[in-house]
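J.: From the sequence below, what's the structure:
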Amino acid sequence: MNPGIVTLTTDFGLEGPYVGAMKGILLGLAPGVAMVDVCHSITPQNVLEGAFVLEGIVTAFPEGTVHLAVVDPGVGTPRRLLAVKAAGQWFVLPDNGLITGVARANGVEAVWEITNHRLARRVISPTFHGRDVLAPAAAHLLKGGPPSELGAETSKYIMLRNFEPTPTEHGCIGEVIFRDAFGNLITNIKDDQLADRDAGGWIVEVGGRRIEGVTRTYGESVPGSLIALLGSSGWVEVAVVNGDAGRLLSAGPGTTVWLRPKF
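T.: This next block holds a predicted model:
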């Protein structure tokens, strides 16, 4: 029986040996695994962006899938490594907030700290725990190994506070958390923030520009228009129809976004 599905999400890029090295460990320990590259172009060290990407793939994968995620600016420090079970799937990652989106949307069933180095590679580099510790842990779970062999169960894990916007009297202040390949700016403002009024009754401000109303789809506006709309996962995003909002606004992850009612 094949061991199942493993996904990989990292900030490694594809130019060097890093992604290939992790895949080699996974294939050696769990032959026949179905491997899915989710994203290797997370902005380096941007944990918030990685958390957004992970949250966006959960409902697309079956129970039992193992998600290996490495955006790890604290590699080699005493920060913890975790195996988290959520939505019937596994998330193997550093404890730095990467699990925030998944936990927020789905809850967490259980968490184990990865401390059993007998399951890791014989030599562990202090700068590549993704290859030497996390990939072997993911392979262990793929083969049906009990999570208790990874280490002790725990109830503690870090959550990022800025994954959610800050409420104001009538709206909220958020930020861009992801810029996609089209230049669309996905914010941390979810559809539930719009529940108080019709979508056309909101104003979105970003990069010094004011957008009136949240539209349903790109095609409702003429090419070149700067619009706000709800993306496929329920996040408010800012886009230029047939264009690049990030370039137009000189904006990206971390840019402040205001959501205000139209009085």
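
J.: Going by C-alpha atoms from here, please, whenever you check contacts or count neighbours.
T.: Noted.

J.: Okay, helices next: where are they in the stretch 51-200 of the chain?
T.: Counting by DSSP state H, counting those that start in this stretch, the stretch 51-200 of the chain has these helices, from start to end: 100-106, 129, 135-142.

J.: neighbouring contacts of the second one?
T.: Spelled out, it's helix 129. Contacts with helix 129, where a contact means Cα atoms under 8 Å, 6 or more residues apart in numbering, come from 75-76.

J.: Let's see that with 7 Å instead.
T.: Around helix 129, the neighbours that count as contacts under Cα atoms under 7 Å, 6 or more residues apart in numbering are Val75.

J.: again with stretch 213-222
T.: 199-203, 228-230, 241.

J.: For that stretch, which residues meet the burial criterion?
T.: Neighbour-count burial for stretch 213-222 flags 213-215, 218 (criterion: 16 or more other Cα atoms under 10 Å).

J.: one more to line up against the first:
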Amino acid sequence: MPIITLTTDFGTRDPYVAALKAAILKEEPGTIIVDISHEVERYSIPHASYLLTSVFRDFPTGTIHIVSVHSLSYKQHKFIALKIDEHYFVGSDNGLFSLLSESPPQQSVRILNEKAERTVFPAKDIFVPAALTILRFQDLLKTGEPINSIETLTNLKSYYQNNILYGNIIHVDGYENLITNIDFMTFEKIRNGRKFLVRFGKEKTDFLGLNYNSVQPGQCVCLFNSNNYLEIAINQGKAASLLGLGYNKKVMVEFF
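T.: Here you go, the predicted model:
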């Protein structure tokens, strides 16, 4: 059965998500629609990229992912469809897709649709028709014209300067664990056997746990989560509330 996933910053209060699903099911009633998340922080490309990279490879290859986050941000941004790691993506060329993989897209096209210049709801007017075309033909060229490159973002990634690895909190999960954009491979490459100190808010630690139970209930722990990103948590507690930290707050790792 064909699968289409949805990732948006719409929330669930309004009928926007239902409108997308209705548009898909009206044309292809047998489609399996999976919600990755509709609670992306408004306009947040880093948050959306984290949620997508956490899960999209768990779907069968050939899955189509509609992404509507910050989709009408700039007039010069194109609406695009692309193939990354054997998965199809449809959305705005706002830099988000450059954060999903270390490898460049296998194929990219600019979506050609007469509504593109005037739409205020591109997810329904542009992305859904393109996704359905891909579903039917498994061919990106049926949706538009080839392009040689996509918008890339590098300033949203962690960076290293003067023995300090700088990152940000990009997601607060339902347990109020704080997930950063510092990944394990970057950490280990820079660390190179050196000692380190993780600084966040008013706290600091030189200990990395294997899991939440590496510390006693109520204690704070830093660890690399199942997606290999540095996470700050409190065992059986709410790190965001208790530490006074949240989305986009800075986290630093000092090496010495």
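
J.: How alike are these chains, TM-score-wise?
T.: Once superposed, the chains reach a TM-score of 0.92 (TM-score structural alignment, normalised by the length of structure 2), with 254 aligned residues with a Cα RMSD of 2.0 Å.

J.: Export the helices of the stretch 51-200 of structure 1 as CSV, with columns for mean neighbour count and distance to Gly32 of structure 1.
T.: As requested, the helices of the stretch 51-200 of structure 1 are arranged in CSV below (neighbours: other Cα atoms under 10 Å; distance: least, Cα to Cα, whole Å):
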stretch, mean neighbour count, distance to Gly32 of structure 1
helix 100-106, 19, 27
helix 129, 22, 23
helix 135-142, 25, 10
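
J.: could I get those helices as JSON lines with distance to Trp258 of structure 1?
T.: Formatted as JSON lines, the helices of the stretch 51-200 of structure 1 follow (distance: least, Cα to Cα, whole Å):
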{"stretch": "helix 100-106", "distance to Trp258 of structure 1": "21"}
{"stretch": "helix 129", "distance to Trp258 of structure 1": "38"}
{"stretch": "helix 135-142", "distance to Trp258 of structure 1": "39"}
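
J.: Can you say which of those helices is nearest to Val71 of structure 1?
T.: Set against Val71 of structure 1 and scored by Cα to Cα, the helices of the stretch 51-200 of structure 1 come closest in helix 129, at 10.7 Å.

J.: Which part of structure 2 matches that closest one?
T.: Alignment of helix 129 of structure 1 against structure 2: residues 122, by TM-score structural alignment.

J.: need the contact list for Thr53 of structure 2.
T.: Residues in contact with Thr53 of structure 2 (Cα under 7 Å, 6+ apart) are Leu100.

J.: could you measure the residue mapped onto it from structure 1 against Glu49 of structure 1, distance?
T.: Applying TM-score structural alignment, one finds that Thr53 of structure 2 aligns to Glu55 in structure 1. According to Cα to Cα, to the nearest Å, Glu55 of structure 1 and Glu49 of structure 1 sit 10 Å apart.

J.: residues touching the residue mapped onto Pro165 of structure 1 from structure 2, list them.
T.: Aligned by TM-score structural alignment, Pro165 of structure 1 pairs with Ser158 of structure 2. Neighbouring residues of Ser158 of structure 2 by Cα under 7 Å, 6+ apart: 165-167, 181-182.

J.: Gly11 of structure 2 too?
T.: 38-39.

J.: Please, which helix or strand holds it?
T.: For Gly11 of structure 2, there is no helix or strand it lies in under DSSP states H and E.
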